[in-house]
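Trainee: sequence unknown, structure follows:
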């Protein structure tokens, strides 16, 4: 894991914290739905981001053989 990946992980964690804190400050049905949608998109972005370095690393390893 390089520094670039750690930076993006930190960005995702801070974003998650900010969204949950803002939702906790103003709990309503619409705000909760909005937060859940934003968190779902954030989660999807994190999954795609965390999978791409692993796939590129395996591609580099297989091309060396």
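Mentor: That came in fine, so what should we check first? If you're wondering where the values come from, they're calculated on a predicted model, not measured in any experiment.
Trainee: all contacts plus neighbour counts: C-alpha atoms, from now on.
Mentor: Noted.
Trainee: Remind me which helix or strand the most centrally placed residue in the chain belongs to.
Mentor: In the chain, the centroid-proximal residue (Cα atoms, centre = their mean) is residue 46; its distance is 2.7 Å. Assessed by DSSP states H and E, residue 46 sits inside helix 29-64.
Trainee: Next up, a structure to set beside the first:
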């Protein structure tokens, strides 16, 4: 989504991010793009990163996906 488009649809972007649980990448001229994510997705990503910091956490996460 282009930055001018996101400004014009300012209220729609966060609503769609939360409802769809999908991130939106907002490119910015002359700057790095930013990513808008829902709080739930952000918290889940942080939790996963925390769990992957140690070998025991990695084993637990990999074991959670095993039958």
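Mentor: Done, it's in. Quantities reported herein were computed from a predicted structural model and do not represent experimental measurements.
Trainee: Quick check: TM-score for this pair?
Mentor: The TM-score (TM-score structural alignment, normalised by the length of structure 1) is 0.31; 36 aligned residues with a Cα RMSD of 3.1 Å.
Trainee: circling back: run through the residues that contact the residue nearest to the centre of structure 1.
Mentor: 9, 12 (Cα atoms under 8 Å, 6 or more residues apart in numbering).
Trainee: in stretch 39-57 of structure 2, what counts as buried?
Mentor: For stretch 39-57 of structure 2, burial by neighbour count (16 or more other Cα atoms under 10 Å) applies to residue 51.
Trainee: thinking again about what came up before, and the residue nearest to the centre of structure 1, how far from residue 24 of structure 1?
Mentor: 22 Å (Cα to Cα, to the nearest Å).
Trainee: for residue 17 of structure 1, same thing?
Mentor: According to Cα to Cα, residue 17 of structure 1 stands 11 Å off from residue 24 of structure 1.
Trainee: What of residue 5 of structure 1?
Mentor: The spacing between residue 5 of structure 1 and residue 24 of structure 1, counted by Cα to Cα, is 29 Å.
Trainee: Also residue 15 of structure 1?
Mentor: Taking Cα to Cα, one finds residue 15 of structure 1 at 14 Å from residue 24 of structure 1.
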